[in-house]
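*Asks:* got a predicted structure plus its sequence, pasted below:
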Amino acid sequence: MAAKSYKKGSIYRKLKLQYLKLLRMKSAPSIIARGYAIGTFLEFLTLPTLGIAFFLLYPFSKIFRASFASAMIGYIVGKFIMLFFLYWNYFVGNIITKRMVNEQVSVGVSHFFTIDGIKENGIAFFIGSTVNGIIVAFVSYFFIYYLLIYYRWRKNQKRKMKFNLS
């Protein structure tokens, strides 16, 4: 059997597909943006809760009257965003819990991934992930909301131009 080869830019193509799915949803922009923000927020809680946050997508979508499909898209795209926030979550959590970051960094990164390291740093990481998740979800809500408004406005303008020229 031949090994599966990945085309250059396949991650880009998958992200673009999720972006187009989000833009073409047939619901109110606030409902879609709310779902996306919920998915992004819950992705920030996935690592500290060891994946349990995934099961909160559907209940949170129902409680906040958001689109479950856009919450799933936000959750998937959030995986790529989360990579840039790993250290920042830990840093913010240490500031909030009043622990010295310099003491923790001197121990080393390898200590962070041991059972003792998770016990010592888990609360700080969870608190930092929660705070940063709320901030990123808030920003992503407005970004997606205005992106949808703009996309639909442009689509409507193109439709008007098409019918005016005929």
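*Replies:* Done, it's in.
*Asks:* going forward, measure contacts between C-alpha atoms and count neighbours the same way
*Replies:* Noted.
*Asks:* chain neighbours aside, what residue packs nearest to W88?
*Replies:* Of all residues beyond its chain neighbours, the one nearest W88 is G128 (7.6 Å), with distances taken as C-alpha to C-alpha, 6 or more residues apart in numbering.
*Asks:* so the one you found is in which element?
*Replies:* Using DSSP states H and E, G128 falls within helix 115-165.
*Asks:* picking up where we left off before, state the number of residues packed around the residue nearest to W88.
*Replies:* 28 (other C-alpha atoms under 10 Å).
*Asks:* could you do F163 as well?
*Replies:* Each residue near F163 was counted by other C-alpha under 10 Å, and the total is 8.
*Asks:* measure it to Y150 for me?
*Replies:* Taking C-alpha to C-alpha, to the nearest Å as the criterion, F163 is separated from Y150 by 20 Å.
*Asks:* ok, back up a step: distance from the helix holding G128 to the middle of the chain?
*Replies:* Its chain's average C-alpha position is 7 Å from that of helix 115-165, according to C-alpha atoms, centre = their mean, to the nearest Å.
*Asks:* try this one side by side with the last:
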Amino acid sequence: MKRWFKYQTLKLMRTNGSASAVAKGFSIGLAIEMFTLPTAGLAFFLIFPFVYMLRGRMASALIGFIFGKMIYIPVAVLNERVGHWLLPEHFVVHFHGIPHWLNHLMTINLHLIVGGIIDGCILAFMMYLPVKKGLELLQHRRREKRRLQRMPM
């Protein structure tokens, strides 16, 4: 697992494009992942228009999406709590003709979606600047290394 995580980080760092575009893509993927599970995976399709509109990088968005999958379980508890704080106390989903447990499950999913949208946006904003600065530092080091290698001795 450690080796795989290191490989994904290396892929992110070497993605073509400006540091801001790569960081935007990573943040978009991370934010979208925070509410994908309760929507049965359909939120994944939001990555494509968001990456296009915000001019991010698709490869880094997919890496951010994978990173979000790795941290989703601990964050899901927070998502559910935030959903409870934002939605009214008496708010429940109730459809006639389906079992009570299914109505309850849909209410929990709604809390997860609302909390996931808020937490995903906060996580995306928190991760954007460190990823961008890390990429700029890495790109600067690579440029310097190449410049030194090209210099005649």
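*Replies:* Thanks, I have it. Bear in mind that the values here come from a model prediction, so they are computed numbers and not experimental data.
*Asks:* and the TM-score between them?
*Replies:* Put the two chains on top of each other and the TM-score (TM-score structural alignment, normalised by the length of the second structure) is 0.83; 143 aligned residues with a C-alpha RMSD of 2.0 Å.
*Asks:* relative to the second structure, what is the average displacement of the helix holding G128 of the first structure?
*Replies:* Once fitted to the second structure, helix 115-165 of the first structure is off its aligned match by 2.0 Å on average (mean C-alpha distance after the TM-score superposition for the first structure).
*Asks:* and the residue nearest to W88 of the first structure, what pairs with it in the second structure?
*Replies:* Aligned counterpart of G128 of the first structure in the second structure: G115 (TM-score structural alignment).
*Asks:* what does Q104 of the first structure give?
*Replies:* Using TM-score structural alignment, Q104 of the first structure lacks an equivalent in the second structure.
*Asks:* for D119 of the second structure, what are its contacts?
*Replies:* Shown here is D119 of the second structure, whose contacts under the criterion C-alpha atoms under 8 Å, 6 or more residues apart in numbering are A31, M34, L78, N79, V82.
*Asks:* most neighbours, which of those residues?
*Replies:* When neighbours are counted as other C-alpha under 10 Å, the busiest of those turns out to be M34, with 31 neighbours.
*Asks:* of all the contacts of D119 of the second structure, which two lie farthest apart?
*Replies:* Across the contacts of D119 of the second structure, no pair lies farther apart than A31 and V82, at 15.1 Å, counting by C-alpha to C-alpha.
*Asks:* any idea how far K98 of the first structure is from I118 of the first structure?
*Replies:* Computed with C-alpha to C-alpha, the distance linking K98 of the first structure and I118 of the first structure is 17 Å.
*Asks:* on that earlier part again, where's the match of G128 of the first structure relative to E80 of the second structure, distance?
*Replies:* Separation of G115 of the second structure from E80 of the second structure (C-alpha to C-alpha) stands at 6 Å.
*Asks:* what's the answer for E33 of the second structure, then?
*Replies:* When C-alpha to C-alpha is the yardstick, E33 of the second structure and E80 of the second structure sit 15 Å from each other.
*Asks:* which one's more surrounded, these two?
*Replies:* E33 (28 against 20).
*Asks:* residues contacting that one?
*Replies:* Applying C-alpha under 8 Å, 6+ apart, one finds that E33 of the second structure lies in contact with A43, F44, F65, G68, K69, Y72, G120.
*Asks:* 7 Å instead, please
*Replies:* Counting by C-alpha atoms under 7 Å, 6 or more residues apart in numbering, E33 of the second structure makes contact with F65, G68, K69.
*Asks:* the first structure: which residue goes with that one?
*Replies:* In the first structure, the residue paired with E33 of the second structure is E43, using TM-score structural alignment.
*Asks:* where's that match, which helix or strand?
*Replies:* With elements delineated by DSSP H and E, E43 of the first structure resides in helix 29-46, which encompasses its position.
*Asks:* I'd like to know which elements the next helix or strand after that helix is packed against.
*Replies:* With elements assigned by DSSP H and E, the helix or strand that comes after helix 29-46 of the first structure is helix 57-63. Secondary structure elements in contact with helix 57-63 of the first structure, counted by 3 or more C-alpha pairs under 7 Å, 6 or more residues apart in numbering; DSSP states H and E, are helix 68-82.
*Asks:* next, the buried residues of the helix it packs on.
*Replies:* Neighbour counts using 16 or more other C-alpha atoms under 10 Å place 68-78, 81-82 of helix 68-82 of the first structure among the buried residues.
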